[in-house]
Structure formats: structure tokens, C-alpha cells
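Participant: Please find the sequence and the predicted model below.
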Amino acid sequence: MDKDHGRVEERIYTALRPQEVLDESQYEPWRNMSSLVQVERLVTFSDGTERRDKQYYLSSLPAEAVERIGTYIRGHWGIENRLHWHLDVTFREDHCRARKAYAAQNLNTIRKLALAIVSQRKDKLSIRKRLFTADLNIDYLKELLEI
């Protein structure tokens, strides 16, 4: 259970062995998969409204390791959300007006590369301040790029 941002989120993880839920013809292409995982989420907002949803995952971990699978799923989304937060807030990606051909996709790739490079530096500056400093100071930029 998580309590954050004015909501309470509960998750129920259920993991099954694929051969328990699939018939032989369905199971054959997935023979190397160890478990099917269902995540049932109930989100209760501060105004009392609720939202339910289900997500499904395929895992190479055994169904008996459902707690560990849940930890990995939650960790993955934490990483994913932090990435998107930086893209949206630091790089203002949502305000990008590039729409033609592959421009938006190419810019997204460049932003992710820049974020990866800047994130490797271990100093006390925030990501935004590192980018700002690199923009103003060519020596700092060279350090980041290891030139």
C-alpha cells in the first residue's frame, strides 16, 4: 500500500504458472515463461472516489516468487516515472512542438542520452543545474562528455 499525492494505492499481485491457465496450443509459444502475473490496483483519492485497474505481466521468475516479482514491477515503474518526470520537467518535453516525421522521436532519444550523461556525474548539483552549468561553461561540458 502506498499513500502519496492525496491518494491511497493498494496492489494485489497474483502469479500463476502459464500451464495452469493456458491450453497446450496457447502455452507452446510461451514454453520458457515461468509465470503470468496480474496486478490489481485500487486507488482511493482524497475525495473518496476510487479507480480500479488490472495490468498483466510475463515473467521468467517462478510464480512462487510473487513478492519479488511485485517488487521488481514496482521498481520498474519508479524508474520509468522518474525518467518521464525529468523529460517533462527538466527538458519541458510536453511543450515541444516537433511533430513532423521522426523529429519528436529523435529529440526524445537525444534528451534521454543527455539525461543519461548528466546523471552519471556525482556532484551536489541538480540535473537542471548541471545542464545549465554545461550550457554556460564549456569546461564543465567537456568534463561531462569526458572530452
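Facilitator: Thanks, I have the structure now.
Participant: hey, let's count contacts and neighbours off CA atoms from now on
Facilitator: Fine.
Participant: Break down the protein into its strands, ranges please.
Facilitator: Counting by DSSP state E, the chain has these strands, from start to end: 2-4, 7-16, 35-45, 50-59.
Participant: Just put these in CSV and tack on mean neighbour count and distance to Asn137.
Facilitator: Putting the strands of the chain into CSV (neighbours: other Cα atoms under 10 Å; distance: least, Cα to Cα, whole Å) gives the following:
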stretch, mean neighbour count, distance to Asn137
strand 2-4, 10, 38
strand 7-16, 17, 43
strand 35-45, 19, 45
strand 50-59, 12, 45
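Participant: Pipe those strands into a markdown table and attach distance to Leu83 per row.
Facilitator: A markdown table is the format used below for the strands of the chain (distance: least, Cα to Cα, whole Å):
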| stretch | distance to Leu83 |
| --- | --- |
| strand 2-4 | 19 |
| strand 7-16 | 21 |
| strand 35-45 | 22 |
| strand 50-59 | 21 |
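Participant: Put this next to the previous one:
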Amino acid sequence: MEERFYLTSMRNHAALILRTSRLHWGIENQLHWVLDVVFDDDASKVKNRIAAQNWVMVRQMAAHLLRREGTGKGSLASKQFRATMDLPFLEAVLTLR
């Protein structure tokens, strides 16, 4: 069993604190899952700590841009693949609208 301790100035709001914590970790876990499954982040061979942090940031930005792409068709992995093969689609993903 794991225990976590949180410091807060909120009093008598255990249910709210628990819900907020679970929401945060749900979002965090979803992002890590996407980075690992879609971008194969865990298999990265980058050893330099700063370079590894930079690549994680690039992958996070790529995930955000692919999610933001307007057609809504396909998974992030399929959009990533399509962007490698279809220059107009890549331009649409990278263009701020």
C-alpha cells in the first residue's frame, strides 16, 4: 500500500483534495501514456539529461499540435504517420489558425 502526503491550507476538504489529486494524476498518466505509446519515449537513446528534457518537450508539443489538428479523424499515431507522408497535412498541423 502506498501513502502520499500533501500540504495544504484547505481545512475539512478531504474529498475535494482527493478529487483534485486524482484528476491531476489522471491527466499526467494520460500524457505519459501518449508519449510512450505514440512517440516511443521510453525507448529514447538520448543520454544527456538536458537533451532528453528538450526531446520530451518537443514530443509534448507534437502531441499537442496533433490533438489540435481540426479534422478529428484518426488517432494521434495515425496523424503522426500521415504528417510524415502528406506535406499539406503537416503544414496544416504546424500552422497556427
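Facilitator: Arrived safely. Just so it is clear, the model here is predicted, and its values are computed rather than measured.
Participant: For Arg121 of structure 1, which of the strands of structure 1 is the nearest?
Facilitator: Shortest separation from Arg121 of structure 1 across the strands of structure 1 is recorded for strand 2-4, at 29.3 Å, computed as Cα to Cα.
Participant: Other residues contacting the closest one?
Facilitator: Contacts of strand 2-4 of structure 1 with the rest of the structure, by Cα atoms under 8 Å, 6 or more residues apart in numbering, involve Val8, Glu9, Glu10.
Participant: returning to that earlier point: quick one: which of the strands of structure 1 is nearest Ser25 of structure 1?
Facilitator: Nearest to Ser25 of structure 1 among those is strand 35-45 (16.2 Å), distances taken as Cα to Cα.
Participant: what packs against the closest one?
Facilitator: The elements that strand 35-45 of structure 1 packs onto, with contact taken as 3 or more Cα pairs under 8 Å, 6 or more residues apart in numbering; DSSP states H and E, are strand 7-16, strand 50-59.
Participant: Of all these, which one is nearest Asp94 of structure 1?
Facilitator: Across those, Asp94 of structure 1 has its closest neighbour in strand 7-16 (24.5 Å, Cα to Cα).
Participant: Could you tell me where the closest one falls in structure 2?
Facilitator: Across structure 2, nothing matches strand 7-16 of structure 1 (TM-score structural alignment).
Participant: ok, for Arg67 of structure 2, nearest residue in space, not its chain neighbours?
Facilitator: With Cα to Cα, 6 or more residues apart in numbering as the criterion, Arg67 of structure 2 has its nearest non-adjacent residue at 6.8 Å, and that residue is Leu76.
Participant: What is the equivalent residue in structure 1 for that neighbour?
Facilitator: Matched to structure 1 by TM-score structural alignment, Leu76 of structure 2 sits across from Ile127.
Participant: Stretch 12-28 of structure 2 aligns to what range in structure 1?
Facilitator: Equivalent residues of stretch 12-28 of structure 2 are located at 64-80 in structure 1, counting by TM-score structural alignment.
Participant: Thank you kindly, that will do.
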